[in-house]
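Enquirer: quick one: sequence and predicted model below, then my questions.
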Amino acid sequence: MKLFQDKVAIVTGGASGIGAAIVRDLADEGATVIIADFDEDGAIRLADELGRDRAAPFGVDVSDPQAVEATVAFAVAQFGGLHLAVNNAGIGAPATKLADIAIDDWHRVLGVDLHSVFYGLKYEIPAIIASGGGAIVNMASILGAVGWAGSAAYVTAKHALLGMTKTAALDYADQNIRINAVGPGFVTTPALEKTMTDDERSGLAALHALGRLARPEEVAALTSFLLSDRASFMTGTYYPVDGGYLAR
């Protein structure tokens, strides 16, 4: 039997990069996956690739709580419940020293990278309880554990996300919900390839003990494990998948 047979999952930011790799993993293991993304066209393409019996696209701005609530309501209405969720959507920002960050830019990054996770948990948790329990993974970063010059908003969001994850896990452990966070190192994604030169990517790779960037599938593998019953005694914890970055 497949790991997620007859389970319903939501993956935010699921149309590309790490999110798409997670969607593919879950669908391959039997889940019906809502691909929730601001890029609705990308979500539609991935759903068509996987088959509409395994995936459904849903356009969402995760910084809007009503839109996040609507995503969960869609999952329940269309597929009868919700068992799994990955709060993966996130954005970065140009490198800027803290005092030079524009107020609007600060709120934009915190809105997508932190507040959206709260909105997700707020609406996912009651739906998962109503379905008999399940698991949630919040996508953090190695920058949830260390700083990075010029990225105060992003680093703040990821540090706060870890505290939220731990507290939520304690709040709902007695209602059969496990909640963990995954902390990728730097990952080869379309966004990274668009915004960095080859030399810049090589410099990032050298910061990892393994001497390379992660592949989205490597982050997806850990995420899927934490969502599965194989991780049944794991909750409230942060799990880096970082090629040795934090060991230095």
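Expert: Great, that's in hand.

Enquirer: alpha carbons only for contacts and neighbour counts from here, please
Expert: Will do.

Enquirer: quick one, helices of the protein?
Expert: Along the chain, the stretches classed as helices by DSSP state H are 17-28, 40-50, 65-79, 103-110, 116-130, 152-172, 190-195, 198-206, 216-227.

Enquirer: of all those helices, which lies closest to residue 87?
Expert: Shortest separation from residue 87 across these is recorded for helix 116-130, at 5.9 Å, computed as Cα to Cα.

Enquirer: that closest one vs helix 65-79, what angle?
Expert: Between helix 116-130 and helix 65-79, the angle comes out at 30 degrees (axes from the mean of the first three to the mean of the last three Cα atoms, to 10 degrees).

Enquirer: contacts for helix 116-130?
Expert: With contact meaning Cα atoms under 8 Å, 6 or more residues apart in numbering, helix 116-130 is reached by 62-65, 68-69, 72, 76, 81-85, 87, 134, 138, 161, 164, 175-177.

Enquirer: buried subset of those residues?
Expert: Among the contacts of helix 116-130, those classed as buried by 16 or more other Cα atoms under 10 Å are 62-63, 65, 68-69, 72, 76, 81-85, 87, 134, 138, 161, 164, 177.

Enquirer: for the residue nearest the centre of the chain, give its distance to residue 18.
Expert: Nearest residue to the geometric centre of the chain (Cα atoms, centre = their mean): residue 88, 1.7 Å. Note on residue 88: its distance to residue 18, by Cα to Cα, to the nearest Å, is 8 Å.

Enquirer: ok, residue 159 next?
Expert: The gap separating residue 159 from residue 18 is 20 Å, by Cα to Cα.

Enquirer: for comparison:
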Amino acid sequence: MRLQDKVAIITGAGSGQGKASALMFAQQGATVIVAEMNEQAGKETVKQITDAGQHAFFYQTDISDEENVRQLVETVHEKYKKIDILFNNAGIGFSARSKYKMASVLETPLEDWNSILGINLNGVYLMSKYVLPIMIKQNKGSIIHNASLNGIIGVSGADAYTASKGGVVALTRVMAADYGKHNIRINCICPGAINTPMISEVLDDPEIAKNYETGPLGRVGEPEEIASAALFLASDEASYITGLIMPVDGGWSAV
């Protein structure tokens, strides 16, 4: 029970890495706030947790909407009187290609560029902006950002996505420097190719899937492997770790 009696907000917890993290955090004793845009998906995550006799509740959340974020954080704080963990997991990627163009700088429309950064980067900023004052008063807390391998190495073809995730990496470092004095740890996970709905379309193409299998471990990752990294960073086992940029990528960033 590594998170016994902790209160954790996980954004984008309706599917993929966020859902795996929500289930794992709850199994480890946390009360999990499933902050998710998709109502059906979010409520399904909560049902799985509560059916197992654990604790969770759903709050429909658009992380790019400041008022929505403010209300979420206020509601959680009023209900539980504390927030121990924030996992800024929510974001958009390749699965949003029908809505936003994933392309080079030259080919990306400004509207799509702004929308992608508005969710992937601004969402992390807004959630942190409203949770941090509570953690400062508590003089403790753990914030984990979910970035991407794209944020630390050059990956062609999705430049707005890459810029947003690079911004999350840089934001992690400055937040760690700023808030360590309040006993708040800020860390960042950079997943490689993970078998989630975000890239399922891509993995359906055998040629592309083969490319993903060329890293040192020779396979794509599973959502639970990201959840395990997040669990460690959220727990007291990582009490002397802050400002960490942690690739969980099967070794892609090492070669």
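Expert: Perfect, I can see it now. What you see is a predicted model; the values in this text were computed from it and never measured.

Enquirer: superposed, what's their TM-score?
Expert: TM-score of the superposed chains, computed with TM-score structural alignment, normalised by the length of the first structure, equals 0.95; 247 aligned residues with a Cα RMSD of 1.5 Å.

Enquirer: what about residue 116 of the first structure, neighbour count?
Expert: 23 (other Cα atoms under 10 Å).

Enquirer: how about residue 35 of the second structure?
Expert: 28.

Enquirer: is it true that it touches residue 45?
Expert: No. Contact between residue 35 of the second structure and residue 45 fails when scored by Cα atoms under 8 Å: they sit 10.4 Å apart.

Enquirer: overlap in contacts, these two.
Expert: residue 13.

Enquirer: what's the matching range in the second structure for stretch 178-191 of the first structure?
Expert: Under TM-score structural alignment, stretch 178-191 of the first structure corresponds to residues 185-198 of the second structure.

Enquirer: next one: the matching stretch to chain centre, how far?
Expert: Averaging C-alpha positions (Cα atoms, centre = their mean, to the nearest Å) puts stretch 185-198 of the second structure 7 Å from its chain's average.

Enquirer: for it, measure first residue to last.
Expert: 28 Å.

Enquirer: and if you look at stretch 57-66 of the first structure?
Expert: For stretch 57-66 of the first structure, the first and last residues are 17 Å from each other (Cα to Cα).

Enquirer: swap in stretch 146-154 of the second structure?
Expert: End-to-end distance for stretch 146-154 of the second structure, by Cα to Cα: 17 Å.

Enquirer: what does stretch 56-75 of the first structure give?
Expert: Stretch 56-75 of the first structure has an end-to-end distance of 9 Å (Cα to Cα).

Enquirer: quick one: map residue 111 of the second structure onto the first structure.
Expert: Counting by TM-score structural alignment, residue 111 of the second structure lines up with residue 104 in the first structure.

Enquirer: and residue 221 of the second structure, what pairs with it in the first structure?
Expert: Matched by TM-score structural alignment, residue 221 of the second structure corresponds to residue 214 in the first structure.

Enquirer: gap between its match and residue 169 of the first structure?
Expert: Distance, residue 214 of the first structure to residue 169 of the first structure, by Cα to Cα: 27 Å.

Enquirer: ok, those two, which is more surrounded?
Expert: Between residue 214 of the first structure and residue 169, counted using other Cα under 10 Å, the more crowded position is residue 169 (23 against 20).

Enquirer: if I pick that one, what's in contact with it?
Expert: By Cα under 8 Å, 6+ apart, the contact list for residue 169 of the first structure reads 177, 178, 179, 180, 235, 236.

Enquirer: aligned counterpart of it in the second structure, please.
Expert: Aligned counterpart of residue 169 of the first structure in the second structure: residue 176 (TM-score structural alignment).

Enquirer: what's the separation between that match and residue 84 of the second structure?
Expert: 16 Å.

Enquirer: quick revisit: quick check, nearest of the contacts of residue 169 of the first structure to residue 94 of the first structure?
Expert: residue 180 (28.3 Å).

Enquirer: surely the closest one touches residue 240?
Expert: No. Contact criterion Cα under 8 Å: residue 180 of the first structure and residue 240 do not qualify, at 11.0 Å.

Enquirer: more crowded one of those two?
Expert: The neighbour comparison of residue 180 of the first structure against residue 240 (other Cα under 10 Å) goes to residue 180, with 26 against 21.

Enquirer: excluding its backbone neighbours, what's nearest residue 47 of the first structure?
Expert: Counting by Cα to Cα, 6 or more residues apart in numbering, residue 47 of the first structure lies nearest to residue 55, which is 5.0 Å off, once chain neighbours are set aside.

Enquirer: wouldn't that neighbour be in contact with residue 35 here?
Expert: Yes. Using Cα under 8 Å, residue 55 of the first structure is in contact with residue 35, at 6.8 Å.

Enquirer: more neighbours: which of the two?
Expert: Legend: neighbour count by other Cα under 10 Å for residue 55 of the first structure and residue 35, higher for residue 35 (31 against 26).

Enquirer: gap between the more buried one and residue 232 of the first structure?
Expert: From residue 35 of the first structure across to residue 232 of the first structure, the span is 25 Å (Cα to Cα).

Enquirer: now residue 159 of the first structure
Expert: Remark: distance between residue 159 of the first structure and residue 232 of the first structure (Cα to Cα) = 25 Å.

Enquirer: so these two - more neighbours on which side?
Expert: residue 159 (19 against 15).

Enquirer: the strand ranked longest in the first structure vs helix 152-172, what angle?
Expert: Taking DSSP state E as the criterion, the first structure has its longest strand at strand 177-184. Strand 177-184 of the first structure and helix 152-172 are oriented at 160 degrees to each other (the same axes, to 10 degrees).
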